[in-house]
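# Got a predicted model here, sequence first, then my questions.
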Amino acid sequence: MSSTLAGAFGIAALFVAVLALVFAIQALRAQSGTPKSAQKSATPQEQLQPQVEPQQPEAKPGTVKSELRRLSKELEAARNELRENLQHLAVVRYDAFGDMGGRLSWSMALLDDNGDGVVLTSINSRNDARSYAKEVKAFESDSKLSPEEEEAIETLRKDAVPTLDDQP
């Protein structure tokens, strides 16, 4: 295929794309109900009068605008729910007793974006293992925390991302 023929096809494709864009804009205007008289430029007298913003009518169900509004509301609701899920995890492994190695004991903090959740601890000895669960609110606990439990919570506190409400 010669370069002249390729250039002609390119120009034709560009022309079709521009036509499609014009038709898409007209279709959007028709859906939004904007009358053609409102599309023309204002006269000098109209320009001097104070502009009154018309209230935007509620988008018709099934239109792109109404679907975007619905999806935005759903996304915001999902974000709010996600903030309350236990999604942040920090584990600290250690040797609880000097005569036993392998760091088989552990403390794990499971918190949401607000620092609420639980810290779980398992202390392993030669004869048994004991497990503990302590409630955490705003990165603090009413129960006395071990240094390893505090370390797990502090790791998550340092990694906490400030929400938009916390920013000035």
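Looks like it arrived, so ask away.

# Please make it C-alpha for all contacts and neighbour counts, starting now.
Noted.

# Relative to residue 109, how far out is the residue nearest the centre of the chain?
Nearest residue to the geometric centre of the chain (CA atoms, centre = their mean): residue 79, 5.4 Å. For residue 79, the distance to residue 109 (CA to CA, to the nearest Å) stands at 22 Å.

# Presented hereafter is structure B, for comparison with structure A:
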Amino acid sequence: MSSTLAGAFGVAALFVAVLALVFAIQALRARTGPAAQTTSGTPPEPEPQPAQPEARPGTVKSELRRLGKDLEVTRGELKETLQHLVVVRYDAFGDTGGKLSWSMALLDDHGDGVVLTSINSRADARTYAKEIKAFASESKLSPEEEEAIDTLRKEAGPTVD
């Protein structure tokens, strides 16, 4: 590359940098407003700001506020989802092995949900579903179903409302 061409690129780059600086100054002046531009040597007094000024749409601040609100809504909805699960396997009858029978509790943070049970024998399998409210059921629960619910109650600890 010749020195003339390099010099031309240098002058063009300097021109672009100065132009960018002028635009940045103009944007800063427009943002601070005419009250900040005084002719005297004393700086202007800051205007009292509201406690939480509303951010302009499309700014990072407004997006963070929106995401914070969305996160709180999501956390509230998550408490009502069936997210806690435990399975208790057992032999329902003495003549079968392999712990093919099972009880599964699916509960939310409030202890509401369902217990599913499958009793397997040599001839057939039976499946039951029982509704659970606040870690209790109106239906009679088997010892294995009680064990599944108690396990989730202990795991939930103080986070359960």
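Yep, it's here. Note that this is a predicted model, so its numbers are computed, not measured.

# What's the residue nearest to the centre of structure 1 aligned with over in structure 2?
Using TM-score structural alignment, the equivalent of residue 79 of structure 1 in structure 2 is residue 75.

# so where do the strands sit in structure 1?
88-94, 105-111, 117-124, 129-136 (DSSP state E).

# Which helix runs longest in structure 2?
Ranked by number of residues, the top helix in structure 2 under DSSP state H is helix 3-32.

# For that one, which helices and strands make contact with it?
Contacts defined by 3 or more CA pairs under 8 Å, 6 or more residues apart in numbering; DSSP states H and E place helix 3-32 of structure 2 against no helix or strand at all.

# Check which residues of that helix are buried.
By neighbour count on 16 or more other CA atoms under 10 Å, the buried set for helix 3-32 of structure 2 is empty.

# Nearest approach to residue 16 of structure 1 belongs to which of the strands of structure 1?
With CA to CA as the measure, strand 88-94 is the member of these nearest residue 16 of structure 1 (51.3 Å).

# which residues in structure 2 does the closest one align to?
Under TM-score structural alignment, the match for strand 88-94 of structure 1 is residues 84-90.

# that older thread, most packed of the strands of structure 1?
Comparing the strands of structure 1 by mean neighbour count (mean count of other CA atoms under 10 Å), strand 105-111 ranks first with a mean of 24.

# which residue ranges form the helices in structure 1?
3-32, 36-39, 44-48, 64-83, 147-159.

# Let me know which of those helices is tucked in deepest.
Comparing these on average neighbours per residue, with mean count of other CA under 10 Å, the densest one is helix 147-159 at a mean of 17.

# how big's the offset between that helix and structure 2?
Following superposition, helix 147-159 of structure 1 is found to deviate from structure 2 by 0.3 Å on average (mean CA distance after the TM-score superposition for structure 1).

# Report the aligned residue range of structure 2 for that helix.
Helix 147-159 of structure 1 maps onto residues 143-155 of structure 2, going by TM-score structural alignment.

# likewise stretch 4-20 of structure 1?
Alignment note (TM-score structural alignment): stretch 4-20 of structure 1 is unmatched in structure 2.

# just how off-centre is that stretch within its chain?
40 Å (CA atoms, centre = their mean, to the nearest Å).

# and the strands of structure 1 as JSON lines, adding distance to residue 147 of structure 1?
Listed next are these as JSON lines, based on distance: least, CA to CA, whole Å:
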{"stretch": "strand 88-94", "distance to residue 147 of structure 1": "10"}
{"stretch": "strand 105-111", "distance to residue 147 of structure 1": "10"}
{"stretch": "strand 117-124", "distance to residue 147 of structure 1": "11"}
{"stretch": "strand 129-136", "distance to residue 147 of structure 1": "14"}
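
# Looking at these, which is nearest to residue 14 of structure 1?
strand 88-94 (50.4 Å).

# quick one: contacts of that closest one?
102-113, 148-149, 151-153, 155-156 (CA atoms under 8 Å, 6 or more residues apart in numbering).

# at 10 Å what do you get?
Here strand 88-94 of structure 1 makes contact (CA atoms under 10 Å, 6 or more residues apart in numbering) with 101-113, 115, 117, 119-124, 148-157, 159-160.

# average offset between that strand and structure 2?
Mean for strand 88-94 of structure 1 is 0.4 Å (mean CA distance after the TM-score superposition for structure 1).

# and the angle for that strand with strand 117-124?
Counting by axes from the mean of the first three to the mean of the last three CA atoms, to 10 degrees, strand 88-94 of structure 1 lies at 20 degrees to strand 117-124.
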